[in-house]
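Novice: sharing a sequence plus its predicted fold:
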Amino acid sequence: MARNLALVVIDTQLGMFETPGVPPVPDGERLLQSIEGLIERARGADVTVVHVQHAGGPGHPLEKGTDGWRIHPRVAPLDGELVVEKETPDSFLNTTLREELESRGIGRLILAGMQTEYCVDTTCRRAFSLGYDVTLAADAHGTWDDAALSAGQIVAHHNEVMGNGFAEVVPSGEISFREPVEA
């Protein structure tokens, strides 16, 4: 039996792309284009789009109610699209995400968004553990350089790790939003 599909877009908020004093996300324009393309294709295929929005505490770049907390206008939800607020890297922990997906019969997830080594990684692993079929959009998640690795190395490393058991890792342009044909 085919399992309904959803695109889950994690933490694509203004604070991730436009925070004064914080370096821009490497390849941020390309990242936004990839996520925009996924959202456009999902909407065109009548696939559920879920926007996960991190609510940071006081002083955090994603502090709830601030400009940084708002979802980037290029990938913002349309009226009626699901927005799930979270306070941890796990999009399922203490949120309504699982219940919302279950109520729609969704068992297949495509993941994209920010930040590769935190919220994308944690949500991908958790989704797998909960029994979802997961696809990670290889070029539609991003992060910043850290002391040891470049952002590109972090993304490549997570694509490799997630692809070894947690998710199918596929370039965004190759992701199909059609349900698989059952034999």
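Specialist: Sure, I can see it. Numbering: from 1, shown residues only.

Novice: contacts, neighbours, all on C-alpha from now
Specialist: Fine.

Novice: can you give me the helices in the protein?
Specialist: Listed in chain order, the helices of the chain (DSSP state H) span 14-17, 28-44, 97-103, 121-129, 151-162.

Novice: tell me which of those sits most buried.
Specialist: helix 14-17 (a mean of 21; mean count of other CA atoms under 10 Å).

Novice: re earlier: which one, of the helices of the chain, ends up nearest to residue 2?
Specialist: Closest approach to residue 2 among those (CA to CA): helix 97-103, 14.2 Å.

Novice: what sits up against the closest one?
Specialist: Residues outside helix 97-103 that contact it (CA atoms under 8 Å, 6 or more residues apart in numbering) are 84, 91-92, 107.

Novice: this is the other structure I want to compare:
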Amino acid sequence: MNPVLLLVDIQNDYFPGGAMELHGSEAAGGKAAELLSAFRSRKLPVIHVRHVSTRPGSTFFLPGTKGADIRPCVLPEDGEAVFVKHFPNSFRDTPLLDSLRELNPDRLVIAGMMTHMCIDTTVRAAADLAFNCILAGDACATRSLAFGETAVPAEHVQAAFLAALSAFARVDTAASICASLP
């Protein structure tokens, strides 16, 4: 068995005081930290993906800012891969696919931020690339959205996206995932 943990965009701007605070980011970050600790204690591979925004007019994850830094609760250690992306999909224009092919995981455990954007696109891409995906739903966070005159609370956005992503990944809790690790 060779699971790999993929932590996506767990960066300061998504936490309280950041430029794009997400609902439940502190709790989700704590669950991601639990996963990270479990993988590290078993000496299993971990990959961090960090978004740096290069799009004109961007308001968060700006290059060289503290907000673009990985959150201290999941800081990479020596030997853990860190890939920088500029698009929601963690595979687009990054070495992630090549790295995963080398590791040849039997399971790709995914956790991270902005469930409705970067987690959604990354999980769907991973599934399309034939990875067996497990999404730690409680180690992800999102924000409230609006469509026309309809306000959609963050809790509903989170539930809807986790429900939809269950077609591409097994959605589970961090604790359950940790308990299932070899």
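Specialist: Now that the structure is in, tell me what you want to look at. If you're wondering where the values come from, they're calculated on a predicted model, not measured in any experiment.

Novice: in CSV, list the helices of the first structure along with distance to residue 63 of the first structure.
Specialist: Converted to CSV, the helices of the first structure look like this (distance: least, CA to CA, whole Å):
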stretch, distance to residue 63 of the first structure
helix 14-17, 9
helix 28-44, 21
helix 97-103, 20
helix 121-129, 20
helix 151-162, 24
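
Novice: wait, which of those is closest to residue 77 of the first structure?
Specialist: The nearest among those, by CA to CA, is helix 28-44 at 9.3 Å.

Novice: residue range for the closest one in the second structure?
Specialist: Mapped onto the second structure using TM-score structural alignment, helix 28-44 of the first structure spans residues 25-41.

Novice: just give the number of residues close to the counterpart of residue 51 of the second structure in the first structure.
Specialist: By TM-score structural alignment, residue 51 of the second structure lines up with residue 54 in the first structure. Around residue 54 of the first structure there are 25 other residues, counting by other CA atoms under 10 Å.

Novice: pretty sure residue 54 of the first structure is in contact with residue 65, am I right?
Specialist: No. Using CA atoms under 8 Å, residue 54 of the first structure makes no contact with residue 65, being 11.0 Å away.

Novice: overlap in contacts of those two?
Specialist: By CA under 8 Å, 6+ apart, no residue touches both residue 54 of the first structure and residue 65.

Novice: next up, the contacts around the residue positioned nearest the centre of the second structure.
Specialist: Nearest to the geometric centre of the second structure sits residue 112, at 2.4 Å (CA atoms, centre = their mean). If a contact means CA under 8 Å, 6+ apart, then residue 112 of the second structure has 7-10, 28-29, 32, 119, 139-141 as its contacts.

Novice: which of those residues are also in contact in the first structure?
Specialist: Checked against the first structure using both residues aligned by TM-score structural alignment, their matches' CA atoms under 8 Å, these keep these contacts: 7-10, 32, 119, 139-141.

Novice: of the residues you listed, grab the buried ones for ChimeraX.
Specialist: To isolate the buried members of those in ChimeraX, using 16 or more other CA atoms under 10 Å:
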select :7,8,9,10,32,119,139,140,141
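
Novice: now for the kept ones among the contacts of residue 112 of the second structure: which two are most distant?
Specialist: 32 and 119 (13.3 Å).

Novice: identify the contacts common to these two.
Specialist: Shared contacts of residue 32 of the second structure and residue 119, defined by CA under 8 Å, 6+ apart, are found at 111-112, 140.

Novice: in strands, which of those fall?
Specialist: Among those, the members falling in strands (DSSP state E) are 111-112, 140.

Novice: can I get those in CSV including distance to residue 161 of the second structure?
Specialist: Converted to CSV, these look like this (distance: CA to CA, whole Å):
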residue, distance to residue 161 of the second structure
111, 14
112, 13
140, 11
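
Novice: which one of the residues you listed is nearest to residue 23 of the second structure?
Specialist: residue 140 (9.8 Å).

Novice: how close does the closest one sit to residue 104 of the second structure?
Specialist: Relative to residue 104 of the second structure, residue 140 of the second structure is positioned 24 Å away (CA to CA, to the nearest Å).

Novice: do the same with residue 11 of the second structure
Specialist: Distance from residue 11 of the second structure to residue 104 of the second structure, by CA to CA: 27 Å.

Novice: between those two, which one's more packed in?
Specialist: A direct count of neighbours by other CA under 10 Å for residue 11 of the second structure and residue 104 places residue 11 higher, at 27 against 14.

Novice: that one and residue 74 touch, don't they?
Specialist: No. Residue 11 of the second structure is not in contact with residue 74 according to CA under 8 Å; the separation is 9.1 Å.
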